[in-house]
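> here is my input; please provide its structure:
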Amino acid sequence: MAPLHAIHEDPDLLVLEKPAGLLCVPGRGADKQDCLSARAQQRWPDALVVHRLDMATSGLVLMARNLATQRALGDAFAARQVEKRYEAVVDGLMPLSDEWALIDAPLIADWPRRPLQKIDAAGKPSQTRWRALRQLTQQQATHVLLEPLTGRSHQLRVHLASIGHAILGDALYASEAVQACAPRLMLHATVLAFTHPATLQGMRFVSEAPFSWRLTVGPAASRISP
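Below you'll find the model as predicted:
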């Protein structure tokens, strides 16, 4: 197990940087026991899961170090009192604007194709705000900022695909051509902000997307670096 990068640690909570390709919690089977929580508990035996990122997504993950903090943070996520922001590179050119746009589309499990999700009027309310940061015209792609207002499984991936702008490298919701444009899912959790349950201090953590400084814009570029 590779060592974890701790952005922050104190007696009550941890903020960790999850690499792409690592589960947050154990899966089924012996080959899926290596995960963020297992690695964290090797170093911090009291580490408790608060929320999750998709295996293919990288970025900031918050963990508690006692049950009271786990409950408090879980309640804060449920009450939408935690600010979460992501960056992604998506297929196609999205319009540049200083204003946020909203995707408001309910999501439900696509049972015949689990764990996939789909948009369905009978699903749970799901909202994502997005804003284009820059267009990558040579790749016909866009670097975008995302803010999920709800926390549904695969929400960002499904919402972006639903408006015709699947995330590059998405093996679940993108076409084969869009999957091939990047060696990984180009989605990173860049910001977590919340009130510390014990100290009541405002906490804000930022992680630069590992692909943001490698976005190529030259005329010969055809792929996005990881």
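
> C-alpha only now, for contacts and for neighbours.
Fine.

> P219 - how many residues pack around it?
Other residues lying near P219 total 9 when counted by other C-alpha atoms under 10 Å.

> so how far is T137 from it?
9 Å (C-alpha to C-alpha, to the nearest Å).

> next: R152.
On the measure of C-alpha to C-alpha, R152 and T137 end up 31 Å apart.

> with neighbour numbers in mind, choose between those two.
R152 (18 against 13).

> dump the residue contacts of the residue nearest the centre of the chain.
A centroid search over the chain (C-alpha atoms, centre = their mean) returns A189, at 4.5 Å, as the residue closest to the centre. With contact set as C-alpha atoms under 8 Å, 6 or more residues apart in numbering, A189 has these partners: 57-60, 84-87, 207, 209.

> can I get the residues you listed in TSV with neighbour count and distance to H159?
Converted to TSV, the contacts of A189 look like this (neighbours: other C-alpha atoms under 10 Å; distance: C-alpha to C-alpha, whole Å):
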residue	neighbour count	distance to H159
T57	23	15
S58	25	18
G59	24	19
L60	26	21
K84	22	16
R85	20	15
Y86	24	14
E87	26	14
S207	17	23
A209	19	20
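
> next up, for comparison:
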Amino acid sequence: MERIELIVKENKRIDAIIASELADVSRSYVQKIIEDGCVYVNDKEVTSKKLKLKVDDVIVINMPEPEKLEVLAEDIPIDIVYEDDDLMIINKPVGMVVHPAPGNYTGTLVNALMFHSEKLSSINGVIRPGIVHRIDKDTSGLLMIAKTDQAHQSLADQLKEHSITRKYVAIVHGCISSETGTVKAPIGRSPKDRLKMAVNERNGKEATTHFRVIKRFKNYTYIECQLETGRTHQIRVHMAYIGHPLLGDPVYGVKKPKIKHEGQLLHAKTLGFVHPSTGEEVLFDSEVPEIFETMFKKIKGVEGGPHAI
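Predicted coordinates:
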């Protein structure tokens, strides 16, 4: 156990002080070690993460030993669309987390990949072997998996250059009148809620989403979205920003929807890129999950009248 001593330099909350002084520690982790009785101020155990300190107060932290992370291979079925010596294309189901994270070390796509293949890229470390990009737990669809570091770097470079084709389909609230559109608005952490992303003009990163209407209903629209950039929750944030949040979205969606669904109706349908070894352009497409058709029928039932307009 490491003992860390800090002298307070300004009047602030204790969790904010520690998080700012220890660059590799998150504020949520600081709050956890406070709750675990690992932090003292002026020789007294701290019991509240909201404790306000004064200049020259002395903080002592008994930093716990880091957990040894071990990700185990698990015999979990995965839908492999394509595989060669360099990469795999996986069709991820709804409900599967892509890689392990604190409190969630089993049942992920990475656990399944480790069972399936002894060869995965190491660039993203032991927690994310082979993972080049991610999609949310409740988003289904196509993912690139790198089996070698060379392939991983090539695919990552293409993502950075915005040259990879990524098309999604989604059901959103509201009837979009225009046939196509583009949302160009920077995305970053929400200043009001650090657990959410938001359009953030001051601290956000450039983000562009193109969309086109596939089918209109009276109060909903079935759309295709093409990503030019790949920010966290990009489609979900951008569509909510223009007043058309995704049906079922628990974070950015409608609070009291007429049609309820657990998880956003979003599917990564199409994926295209230059193959790292052959240099050829490849394009993969996937079937839209049956839940979309089920939701179309529910919409028809709620709205009445024609199936679509």
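
> can you calculate the TM-score here?
Once superposed, the chains reach a TM-score of 0.89 (TM-score structural alignment, normalised by the length of the first structure), with 217 aligned residues with a C-alpha RMSD of 1.9 Å.

> what does the residue nearest to the centre of the first structure correspond to in the second structure?
In the superposition onto the second structure, A189 of the first structure corresponds to A268 when matched by TM-score structural alignment.

> confirm its match sits in a helix?
No. Counting by DSSP: H, G, I helix; E, B strand; the rest coil, A268 of the second structure falls outside a helix, being strand.

> about what we covered before: in helices, which of the contacts of A189 of the first structure appear?
Using DSSP state H, no member of the contacts of A189 of the first structure falls in helices.

> is it correct that I164 of the second structure is in contact with T270?
No. Using C-alpha atoms under 8 Å, I164 of the second structure is not in contact with T270, being 10.3 Å away.

> helix/strand/coil for the closest residue to L14 of the first structure other than its chain neighbours?
Nearest in space to L14 of the first structure, with sequence neighbours left out and distances taken as C-alpha to C-alpha, 6 or more residues apart in numbering, is M63 at 5.1 Å. Put simply, M63 of the first structure is strand when judged by three-state DSSP.

> and M63 of the first structure, what's its match in the second structure?
By TM-score structural alignment, M63 of the first structure lines up with I145.

> isn't that match right up against R134?
No. At 9.9 Å, I145 of the second structure does not count as touching R134 under the criterion of C-alpha under 8 Å.

> quick one: the longest helix along the first structure to the second structure mean distance?
Looking across the first structure with DSSP H, the single longest helix is helix 67-78. When the second structure is overlaid, helix 67-78 of the first structure sits 0.6 Å from its aligned residues on average, using mean C-alpha distance after the TM-score superposition for the first structure.

> could you pull out the buried residues of that helix?
Neighbour counts over helix 67-78 of the first structure (16 or more other C-alpha atoms under 10 Å) mark 69-70, 72-74, 76-77 as buried.

> try stretch 85-105 of the first structure
85-94, 102-103, 105.

> also stretch 87-96 of the second structure?
Going by 16+ other C-alpha under 10 Å, stretch 87-96 of the second structure has these buried residues: 87-94, 96.

> can you get me a residue count around V251 of the second structure?
17.

> alignment lookup: P115 of the first structure to the second structure.
P115 of the first structure maps onto L195 in the second structure, by TM-score structural alignment.

> residues touching the residue nearest to that match when sequence neighbours are not counted, list them.
With C-alpha to C-alpha, 6+ apart as the criterion, L195 of the second structure has its nearest non-adjacent residue at 7.4 Å, and that residue is R189. Contacts for R189 of the second structure (C-alpha under 8 Å, 6+ apart) come out as 195-198, 200, 203-204.

> from those, list just the buried residues.
197-198, 200, 204.

> what segments of the stretch 51-200 of the second structure are strands?
58-63, 79-83, 87-92, 140-146, 165-173, 180-184, 187-189, 197-199 (DSSP state E, counting those that start in this stretch).

> mean shift between the fourth one and the first structure?
Overlaying the first structure shows strand 140-146 of the second structure at a mean distance of 0.4 Å from the equivalent residues (mean C-alpha distance after the TM-score superposition for the first structure).

> and for the second one?
Its aligned residues in the first structure lie a mean 0.3 Å from strand 79-83 of the second structure after superposition (mean C-alpha distance after the TM-score superposition for the first structure).

> which part of the first structure lines up with that strand?
Residue span in the first structure matched to strand 79-83 of the second structure, by TM-score structural alignment: 5-9.

> what sits up against that stretch?
By C-alpha under 8 Å, 6+ apart, stretch 5-9 of the first structure touches 14-18, 205.

> now do stretch 218-225 of the second structure
167-176, 209-216, 235, 299, 303, 308-309.

> W100 of the first structure contacts W130, doesn't it?
Yes. Checked against C-alpha under 8 Å, the pair W100 of the first structure and W130 is within contact range at 5.6 Å.

> need the buried residues of helix 67-78 of the first structure in TSV (columns: distance to A2 of the first structure).
Shown next, in TSV, are the buried residues of helix 67-78 of the first structure (distance: C-alpha to C-alpha, whole Å):
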residue	distance to A2 of the first structure
T69	26
Q70	25
A72	29
L73	27
G74	27
A76	30
F77	28
